[in-house]
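A.B. asks: predicted model and sequence below, questions to follow.
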Amino acid sequence: MNRTSILTGFPWNDLPPKSRVVDVGGGLGHITMTIARQYPELQYVVQDRHAVIPDTEKYWRTNFPQALDSGLHDITNPQPIHDAAVFFLRVVIHVFGRTSAIHILSNLRASATPDTKLVLIEQIIPYACPYNDVSGHPVAGTKDLFPSPPPPLVNFGRFTSLGYLLDLQMACALNAEERTFGTWVELCRAGGWNITQVYPIPGSRFSHIVAVPLQD
């Protein structure tokens, strides 16, 4: 997954000028910088821990100083920004088990406006057998996530084995997991979010999973 793939899914161009995009756990913010170069009319915040943010600020001062508002933030703590148009997390949630992941998503939900979008850039592990749709409604972009008919194996066998190997690594190393679409739906709902759209990234194992706040 290269950095420009961030531009091929979620429609950043639909956001009004001055909309605030918050990269949660964004490291140096190199992915955010790709968006900022394409859409300079938006406002950007990169959040990470105190060990990372000094390097983040140095990176942006060197490469794109006019665009960034960085922020010291531990994603397990309450989210301090309450006017975000988008919270996006790139390969963050998969390193957390269910309980911690729900806690993180719930913190974001508590700080979201009714119009805030959540964008998760994650793998969606293909099913190995047929299943019943758990979303409760059609979700655009998910057709190719479901098993193919015979004669190939329904999850294409070894072709998709890397995702399952990463799932095993996450479980062994971090008590975490890679997730199927149904698991993402359940996890997001438990954290206060409803998945409305999936944008598969061409040539990649990753997708943009877009969710909106569940209404109380």
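C.D. replies: Yep, it's here. Quantities reported herein were computed from a predicted structural model and do not represent experimental measurements. Numbering: from 1, shown residues only.
A.B. asks: switch to C-alpha atoms for all contacts and neighbour counts from now on
C.D. replies: Fine.
A.B. asks: just confirm residue 107 is within a strand.
C.D. replies: No. Remark: residue 107 does not belong to a strand; assigned using DSSP: H, G, I helix; E, B strand; the rest coil, it is helix.
A.B. asks: residues contacting the residue nearest to it when sequence neighbours are not counted?
C.D. replies: Take residue 107 and drop its neighbours on the chain: the residue closest to it by C-alpha to C-alpha, 6 or more residues apart in numbering is residue 78, 5.2 Å away. Taking C-alpha atoms under 8 Å, 6 or more residues apart in numbering, we find residue 78 in contact with 107, 108, 111.
A.B. asks: and here is the other one:
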Amino acid sequence: MFPSDIQELANIIAYNTAIYKHHLASNNLPAPSHHELPPDKPITLPEDIENARQSALEAAHELQSLLNGSIGHIMDAATRSTRIMTLHFIHTYKVGYNLGWGEKTTFGEIAKQSNLDEDDTKRMVRLAITEHFFTEPENGVVMHTAASYELARNRLLSAWVGLTTQENWPPMLKITEALGRYPGSEEPLQSAYAMAHNISEDAFKIWEKDPARIAQFSDAMAFLHSDSGFQPLEVLVGCDVSHVPSPAFVDVGGSKGHVSIQIARQHPEWRFIVQDSPQTIAHAPAEVPVDVEDKVSFQAHDFWTEQPVKGADVYFFKTIFHDWSDKYAVKILRALIPALKPGARVIIADVCIPPIGAVSLYKEHWIRGLDIVMKCFTNAREREYDDWAALFLKTDSRFRFLGARTPAGSKASFIEAEWYPAPGECPGDVTMNYSVVRENGTASHECVGVETD
């Protein structure tokens, strides 16, 4: 927990910001700026420097809350909602998408390109400017900031904004009503999303009938896979298949193979089968880089049906289970069982909610927010450690739960289980300890497995 004294918080901010700034200067890296051309690729920081940056952010979050005061803290919620409103406007009308870095335009030109009223446009863009999306260097002249330029040039980021504002935002206004109408529901068609979008069939099936929506979803997932907060190269840590000549990795719901392609470069001895809907994988093989094209293949598969790849060594699910309540997550796992060989491993890359107090409120806010976003979507959830253990047990007692591990700097954990189809094949029971490590005012969490006799 951070201190509640505002001077102490200010000192934490100053100390950690100095560490971060010194690292950037020492390595000739650009300092953060709204008005300088952003780097082509995100800056990767060493773990200690990233921890300092996070500590400054967390302390700044707490300091702002205290300086606002109790009433101001409540009132601040209204202004925060305008950021997503401005992003919705920018994305919908592609404001600035054809504007280069350093180029100038006007409110009138933006309005004309978008077939909007000029005064309406000016008011919306000026609101966006207060969020550091665009700048107005002189009256009536509009130019990019780093954030608005990043959105304009990054197709995958734009898709993520579209998914967030068009698909996920409307249900947030319906969640309170949905909780009262369908208390405790695990059914997707009783969700806030179903109410907000007035649907009568699964959202994913609706998207698959609409090329633009499914393309936006696929690109948004590609953006999330590329985020430095997820560590795909950590997937196979501890997975010993040295006795297998050509181990098989099945990437279930793997979209266009973004994760498998990255892992294939690190583990060329493996072969990768990426499964998704026919619409998603239709053009995926042509997008596989030449250096791994003989390692990564694609297969149309609906994970509600029996797994067609028998005897693979790993079945991998990236951000799949948080889309579904336990009722449906169990169905997904049971569809695997006919394909599993003894010792086959199921690896799930998803959030493992840390214990209360293990991370700051700043970090927990992101996790709890995502949990409710998934509740809005399909009455799904993010899961705590015990929830994951219970899910495998509920599916089939022949799953041996191995625990969850969270790589340094990762937003996702790797939740793992092995399959032992007959009594006596499992080498002992497994109990799990959840360790919490605190250093220099920061907190990290890691699930650690302990075998017992």
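C.D. replies: That came through, no problem. Just so you know, these numbers come straight off a predicted model, no measurement behind them.
A.B. asks: excluding its backbone neighbours, what's nearest residue 33 of the first structure?
C.D. replies: Counting by C-alpha to C-alpha, 6+ apart, residue 33 of the first structure lies nearest to residue 64, which is 7.4 Å off, once chain neighbours are set aside.
A.B. asks: cool, and residue 125 of the first structure?
C.D. replies: Using C-alpha to C-alpha, 6+ apart, the closest residue to residue 125 of the first structure is residue 180 (4.5 Å).
A.B. asks: so which residues of the first structure form helices?
C.D. replies: In the first structure, the segments counted as helices under DSSP state H are 30-38, 53-63, 98-111, 161-174, 181-190.
A.B. asks: circling back: possible to save the contacts of residue 78 of the first structure as JSON lines with distance to residue 214 of the first structure?
C.D. replies: Below are these laid out as JSON lines (distance: C-alpha to C-alpha, whole Å):
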{"residue": "107", "distance to residue 214 of the first structure": "13"}
{"residue": "108", "distance to residue 214 of the first structure": "12"}
{"residue": "111", "distance to residue 214 of the first structure": "13"}
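A.B. asks: give me the neighbour count for the residue lying closest to residue 56 of the first structure once chain neighbours are set aside.
C.D. replies: Distances taken as C-alpha to C-alpha, 6+ apart place residue 28 nearest to residue 56 of the first structure, at 4.2 Å, with adjacent residues excluded. Around residue 28 of the first structure there are 21 other residues, counting by other C-alpha atoms under 10 Å.
A.B. asks: residue 150 of the second structure too?
C.D. replies: Counted with other C-alpha under 10 Å, residue 150 of the second structure comes out at 20.
A.B. asks: which bit of the first structure covers the helix or strand encompassing it?
C.D. replies: For residue 150 of the second structure, the host element (DSSP states H and E) is helix 146-153. Per TM-score structural alignment, helix 146-153 of the second structure has no counterpart in the first structure.
A.B. asks: give me the next element, helix or strand, following that helix.
C.D. replies: According to DSSP H and E, the helix or strand after helix 146-153 of the second structure is helix 155-162.
A.B. asks: what's that following helix in contact with?
C.D. replies: With C-alpha under 8 Å, 6+ apart, helix 155-162 of the second structure has contacts from 87-88, 91-92, 151-152, 216-217, 219-223.
A.B. asks: closest to residue 378 of the second structure out of these?
C.D. replies: Proximity of the contacts of helix 155-162 of the second structure to residue 378 of the second structure (C-alpha to C-alpha) peaks at residue 217, which lies at 15.6 Å.
A.B. asks: how about the closest one, secondary structure?
C.D. replies: helix.
A.B. asks: circling back: in TSV, list the helices of the first structure along with mean neighbour count and distance to residue 19 of the first structure.
C.D. replies: Formatted as TSV, the helices of the first structure follow (neighbours: other C-alpha atoms under 10 Å; distance: least, C-alpha to C-alpha, whole Å):
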stretch	mean neighbour count	distance to residue 19 of the first structure
helix 30-38	17	12
helix 53-63	16	19
helix 98-111	19	15
helix 161-174	15	34
helix 181-190	19	23
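A.B. asks: burial of the corresponding residue of the first structure for residue 395 of the second structure, as a residue count?
C.D. replies: Here residue 395 of the second structure is matched to residue 191 in the first structure, going by TM-score structural alignment. By the criterion of other C-alpha under 10 Å, residue 191 of the first structure has 21 neighbours.
A.B. asks: surely residue 191 of the first structure and residue 106 touch.
C.D. replies: Yes. Using C-alpha atoms under 8 Å, residue 191 of the first structure is in contact with residue 106, at 4.4 Å.
A.B. asks: look up how far residue 51 of the first structure lies from the most centrally placed residue in the first structure.
C.D. replies: Geometric centre of the first structure, nearest residue: residue 120, 1.2 Å, by C-alpha atoms, centre = their mean. Distance, residue 120 of the first structure to residue 51 of the first structure, by C-alpha to C-alpha, to the nearest Å: 23 Å.
A.B. asks: and if you look at residue 195 of the first structure?
C.D. replies: Residue 195 of the first structure is 32 Å from residue 51 of the first structure, by C-alpha to C-alpha.
A.B. asks: neighbour count winner among these two?
C.D. replies: residue 195 (24 against 10).
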